[in-house]
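# Below: sequence and its predicted model.
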Amino acid sequence: MQWQIRGDRPIYQQLMERLTEEIVSGQLQPGDKVPPVRELAAEAGVNPNTMQRALADLEREGLLHTNRTSGRYVTEDSQMIDSVREKIAADRIAEFLAGMSLLGYNEQQIEALLRKHSAGEGKNDAENK
C-alpha cells in the first residue's frame, strides 16, 4: 500500500477513505484479515492512535469487524460493500459534473467528451500541446 496523506483534511478520514477504497475495489477481499494497527500505522507514517480511530470508525460503519482473539476482518456482506462502492461512485460523479459545469460544459458536451476519451481518442491531447 502506498499512503498519500495531505494536510487539507483530518488524517483519520483520509485513512478511512483509503481503506474503504481498498475494500470496495477488492484489494482487501471480504473476510480478509486486516493488518495490525501498528503495522498499518507504520506503513502510513501516522500515529497508531490515528489508525486505531480510522479502523474503529470503519467497524462502526460495518465494513470491518473484530474477532477478539485474532484481529480485524473485512466484512463478508457483499451487499454492504456494493452499496458503499455505489455511493463513492455517485459522489465522484457529482464532483466531476460540478467541475465540468464550472468549466462551462453542458450535459451533451460532457457526454461527448466521455465517449471520446473512453474510446481512446484525445487521451494524449494534453501531451501533444
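All right, it came through fine. Numbers count the residues shown, from 1 in each chain.
# From here on, just use CA atoms for contacts and neighbour counts.
Noted.
# remind me, longest helix of this protein?
Ranked by residue count, the top helix of the chain under DSSP state H comes out as helix 78-102.
# Give me the contacts around that helix.
21, 23, 24, 25, 30, 62, 63, 106, 110 (Cα atoms under 8 Å, 6 or more residues apart in numbering).
# Can you select the buried ones from the residues you listed in ChimeraX?
Here is the ChimeraX command that selects the buried residues among the contacts of helix 78-102 (16 or more other Cα atoms under 10 Å):
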select :21,23,24,30,63,110
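# how about the nearest residue to residue 15 once chain neighbours are set aside, secondary structure?
Counting by Cα to Cα, 6 or more residues apart in numbering, residue 15 lies nearest to residue 54, which is 6.1 Å off, once chain neighbours are set aside. Under DSSP: H, G, I helix; E, B strand; the rest coil, the three-state class of residue 54 is helix.
# distance of residue 54 from residue 105?
Per Cα to Cα, to the nearest Å, residue 54 is found 37 Å from residue 105.
# okay, those two: which has more neighbours?
Neighbours were counted for residue 54 and for residue 105 using other Cα atoms under 10 Å; residue 54 has more, 22 against 15.
# Just give me the residue closest to the centre of this structure.
By Cα atoms, centre = their mean, the chain has its centre lying nearest to residue 21, at 2.9 Å.
# Put this next to the first one:
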Amino acid sequence: MFTLNPQSGIPIYRQLAEQIRRMVAGGQLKEGDELPSVRDVALEHAVNPMTISKAYSLLEVEGILVRQRGKPMQVAAQKKSAHNEQQRLAHLHPQLEQLVLAARQLEIPDKLLLSSLRELLAEK
C-alpha cells in the first residue's frame, strides 16, 4: 500500500504521512477506510513500529485520521471542498521543486526533462 525509502533522506514517518495525505486528497482513501495496523506496516517495511505510530498520530492531530478504541485507524471525514485540483497539485510541489533542482544540477534541458516526464506518465 505504501512505498517507503530509507535512503531518501526524508524521515520514514514523513514519507508515510505525505503518502497518506496524497491518497486522501486524491480520493484513493475515503472516509471510513481502515489503514493497515502499525505492526503490519512496520513488519512489511522493516521499520520500528514507533515510526509508523508517529506518522499515524501526526495525521490524527491534523484531522486526517481518526482512532477508535479497539479498531484500526480510519480516514476521518474530510471537508468536501478540501480537495480541488489545485490543492491536490500543491501536495506535489515539494517533489516538483526537488526534481527541477536536480535537473538544473545535472544540466538537463527542460525539453528533455519534460519529455522524460511525459514518457513516465504514459508508462504508469
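Cool, the structure landed. Please read all numbers here as calculations on a predicted model, not as lab measurements.
# quick one on the thing from earlier: for the longest helix of the first structure, buried residues please.
Neighbour counts over helix 78-102 of the first structure (16+ other Cα under 10 Å) mark 81, 84, 85, 88, 97 as buried.
# chain center to that helix: distance?
11 Å (Cα atoms, centre = their mean, to the nearest Å).
# just checking, residue 72 of the first structure is part of a strand?
Yes: under three-state DSSP, residue 72 of the first structure falls within a strand.
# which of the residues in stretch 57-73 of the first structure are buried?
57, 58, 59, 63, 64, 65, 66, 72, 73.
# ok, now stretch 40-51 of the second structure?
In stretch 40-51 of the second structure, counting by 16+ other Cα under 10 Å, buried: 41, 42, 45, 47, 49, 51.
# quick one: which of the residues you listed is nearest residue 120 of the second structure?
Distance to residue 120 of the second structure, by Cα to Cα, is smallest for residue 45 among the buried residues of stretch 40-51 of the second structure, at 25.4 Å.
# so what's the closest one closest to, chain neighbours aside?
In space, residue 45 of the second structure is closest to residue 4, 7.2 Å off (Cα to Cα, 6+ apart).
# Make sure the one you found is actually in contact with residue 16.
Yes: in this structure residue 4 of the second structure lies within contact range of residue 16 using Cα atoms under 8 Å: 6.9 Å.
# which of the two has more neighbours?
residue 16 (22 against 17).
# Enumerate every residue touching the more buried one.
2, 3, 4, 52, 55.
# what's the answer for residue 110 of the first structure, then?
Going by Cα under 8 Å, 6+ apart, residue 110 of the first structure touches residue 100.
# buried set for the helix or strand hosting it?
Take DSSP states H and E as the rule and residue 110 of the first structure turns out to sit in helix 107-118. Within helix 107-118 of the first structure, the residues scored as buried using 16+ other Cα under 10 Å are residue 110.
# CSV for the buried residues of helix 78-102 of the first structure, including distance to residue 10 of the first structure?
Output for the buried residues of helix 78-102 of the first structure, formatted as CSV (distance: Cα to Cα, whole Å):
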residue, distance to residue 10 of the first structure
81, 24
84, 20
85, 22
88, 18
97, 25
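# what's the closest of these to residue 9 of the first structure?
residue 88 (17.4 Å).
# Need the counterpart of the closest one in the second structure.
Here residue 88 of the first structure is matched to residue 91 in the second structure, going by TM-score structural alignment.
# Please name the nearest non-neighbouring residue to residue 11 of the first structure.
residue 5 is the one closest to residue 11 of the first structure (Cα to Cα, 6+ apart), at 6.7 Å.
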